[in-house]
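1. here you go, sequence then predicted model.
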Amino acid sequence: MPPERAVGRGFESHRARSLLSGELVGCMRMTILAHGDSDGVCSAALLKAAYSGIYDQIDVYFTHPAGLLGDFKEYAKGDVYIVDVAIDEWAAPEILRAFEEYRGRIVYIDHHPPPSSFSPPPNVEIFHKLGAAASELAFRYVEGLLPETYDRVALYGAIGDYLDNTDWVEEALGRWDKRVIYFEAGVLSQGLEGARRLHDLKRDIVRHLSENKPPSSHEELLARAIEQSRQNERLAQWVPNNIVREGLVAYVIDPPGPLGLAATLAKGTAKVPVGIALETRKDIYVLSLRSSGFDLNEFLRDFSRRYRVPAGGHPSAAGARLPKDLFKTLLNELNYSLRRKGFPS
């Protein structure tokens, strides 16, 4: 199925046509707010490549669901493109209010399940599809503005987000040597994991990809990918010795490596349906959750509404930020929900 293109009431389609026709060249500013993983970085690179000759200035900032509202208020200038950033259930009303008050055009390209009640204001265009990577959607959104060979940038993002099984990906992958594309996607995802808060480096990687250069030709990215692979191996040895199992959930605290990978390893090692990795940040935990056969997003969005904490994501991969003293409650409710769904103890 094609992506759903929902346009806010009153959106001026002439403005969009003007962008494509080049009528507004040299008089506009564009802000990209992107998630900092490979899917978000590739999405930002595709937009930057497509619109570099249309906008006078393009600024790229990296954000996440819990920080989207603050980052939007701080950085939004000109036309704003938000890519690969979920809208938290608890923050949705405030975010929509900020969108509505913004005197400019907003384009939201995403693949996460939307909040339960999400109606875009007039100045917001939504390009959304579940089950497809944001980078695939970004490439399809700017289709016709880029050479077809830029599809490999979208492929890197789709592979990095484990969304390499769509019809579009299979067709695009058929135009390339699969081994080369997967190698480059691995370099990108590993290297970005090794550059988590280095936003200037990530901006340079966006620039690099926007020129349709392979990730492995970026020297610092490649070096960080190699080091990250070594760290991942150390993490694989660490997790089995540090797992805590609570019913149908296994978790580790402050793993020496990526939270997502640690959660996956905890789940697989303990042979439970849900694995969690926690990172301590003062009085809160940052959580990464992974599941097999259980809808984490559905559970976490309900939890988010009731406890007013940022939480959500995809059915099998999600995240949350919550006070430390709320973690036990989450564990209890998660186990209760798993048992109700029929998972054996």
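-> Great, that's in hand.
2. only C-alpha atoms for contact and neighbour calcs from this point on.
-> Fine.
3. burial measure for residue 94, as a count.
-> Burial measure for residue 94: 11 neighbouring residues, criterion other CA atoms under 10 Å.
4. what is the burial count for the residue lying closest to it once chain neighbours are set aside?
-> Of all residues not flanking residue 94 in the chain, residue 69 sits nearest, at 7.6 Å (CA to CA, 6 or more residues apart in numbering). The local packing count at residue 69 equals 21, with neighbours defined by other CA under 10 Å.
5. I figured residue 69 hits residue 96, correct?
-> No. Between residue 69 and residue 96 there is no contact under CA atoms under 8 Å: 9.3 Å.
6. the strand or helix carrying the residue nearest to residue 94 packs against which elements?
-> Under the assignment given by DSSP states H and E, the secondary-structure element containing residue 69 is helix 68-75. Using 3 or more CA pairs under 8 Å, 6 or more residues apart in numbering; DSSP states H and E as the contact criterion, the neighbours of helix 68-75 among helices and strands are helix 92-101.
7. buried residues, the helix it packs on. List them.
-> When burial is assessed from 16 or more other CA atoms under 10 Å, helix 92-101 yields the following buried residues: 92-93, 95-96, 98-100.
8. show me how far stretch 171-184 is from its chain's centre.
-> The offset between the C-alpha centroid of stretch 171-184 and the centroid of the whole chain comes to 22 Å, using CA atoms, centre = their mean, to the nearest Å.
9. and stretch 268-285, by the same measure?
-> The offset between the C-alpha centroid of stretch 268-285 and the centroid of the whole chain comes to 19 Å, using CA atoms, centre = their mean.
10. ok, structure two:
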Amino acid sequence: LLVQAIESMGRNHDAKRELARYLSENNLPSADEKIVKRAISETIVEEDMRKVIEAEAKVVGNIAYVIDLKWSLGKSAIYARAAKNVMVGVGAESRKDFVDMSLRTPIERLELNKAVIEIAGRMGGSGGGHAKAAGARVPRERFKEFLEELNSAIVNKTRNKTVEY
């Protein structure tokens, strides 16, 4: 309930601060009708978006990606990966002259954080995060190249190894 309600707030930091204040007063999320309605609404949106992602996701080797869906980048990455049954999912959005993205994998040894730091850095962007969840920003014109290089890094990491996901 709480996760869905928070997700529905997107970048509305005032709403998130209001929720934090409410919870800090030892109130239950389920006791606030507004929180419950937000959670239900977001759950409906999430199911609709899952279907959109299944239809819209594109594949570059071991990577499935969606771009500019106007929804959670992290969840988009998770659903894209699952929909296309690949190793890595990417949820991305265009912003001015660059693309911001969130990457997800269930395979820790892919070390997404190290890969995005190195690849995005070479392209004049930035990246970081964790082994299974990372974020990156690259110049818009280099987004596809980023995906291709990331796929090459995945191939090199998994060559001659059994990978379950």
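-> On my side now, so go ahead. All figures in this text were calculated on a predicted structure; none of them were measured in a lab.
11. for the second structure, just list every one of the strands.
-> With DSSP state E as the definition, the second structure shows strands at residue ranges 58-60, 63-67, 88-95, 98-104, 126-129, 133-139.
12. matching residues in the first structure for the first one?
-> Aligned by TM-score structural alignment, strand 58-60 of the second structure corresponds to residues 244-246 of the first structure.
13. on that earlier part again, aligned partner of the residue nearest to residue 94 of the first structure in the second structure?
-> Under the alignment defined by TM-score structural alignment, residue 69 of the first structure corresponds to no residue in the second structure.
14. cool, and residue 208 of the first structure?
-> Alignment note: residue 208 of the first structure maps to residue 22 in the second structure; criterion TM-score structural alignment.
15. relative to strand 88-95, how tilted is the longest helix along the second structure?
-> What stands out as the longest helix in the second structure, according to DSSP state H, is helix 33-56. Here helix 33-56 of the second structure runs at an angle of 110 degrees relative to strand 88-95 (axes from the mean of the first three to the mean of the last three CA atoms, to 10 degrees).
16. mean shift between helix 33-56 of the second structure and the first structure?
-> With both structures laid over each other, helix 33-56 of the second structure and its partner residues in the first structure are 1.2 Å apart on average (mean CA distance after the TM-score superposition for the first structure).
17. contacts for that helix, please.
-> The set of residues external to helix 33-56 of the second structure that reach it, using CA atoms under 8 Å, 6 or more residues apart in numbering, is 1-8, 29-30, 66, 71, 76, 79-80, 83-84.
18. filter those residues to the buried ones?
-> A residue is treated as buried here by neighbour count (16+ other CA under 10 Å); on that basis the buried members of the contacts of helix 33-56 of the second structure are 4-8, 29, 66, 71, 76, 79-80, 83-84.
19. which one among those residues gets closest to residue 149 of the second structure?
-> Within those, the smallest distance to residue 149 of the second structure is 17.1 Å, found for residue 66 (CA to CA).
20. make sure that closest one is actually in contact with residue 72.
-> No. Counting by CA under 8 Å, residue 66 of the second structure stays clear of residue 72, with 11.0 Å between them.
21. overlap in contacts, these two.
-> Taking CA under 8 Å, 6+ apart as the criterion, residue 66 of the second structure and residue 72 both touch residue 91.
22. residues touching residue 76 of the second structure, list them.
-> Taking CA under 8 Å, 6+ apart, we find residue 76 of the second structure in contact with 50, 53, 66, 89-91.
23. quick one: what's aligned to residue 112 of the second structure in the first structure?
-> In the superposition onto the first structure, residue 112 of the second structure corresponds to residue 296 when matched by TM-score structural alignment.
24. for that match, which non-adjacent residue is spatially closest?
-> Of all residues apart from its sequence neighbours, residue 315 sits closest to residue 296 of the first structure (CA to CA, 6+ apart), at 4.8 Å.
25. with residue 225 of the first structure instead?
-> For residue 225 of the first structure, ignoring the flanking residues on the chain, the nearest one in space by CA to CA, 6+ apart is residue 191 at 3.8 Å.
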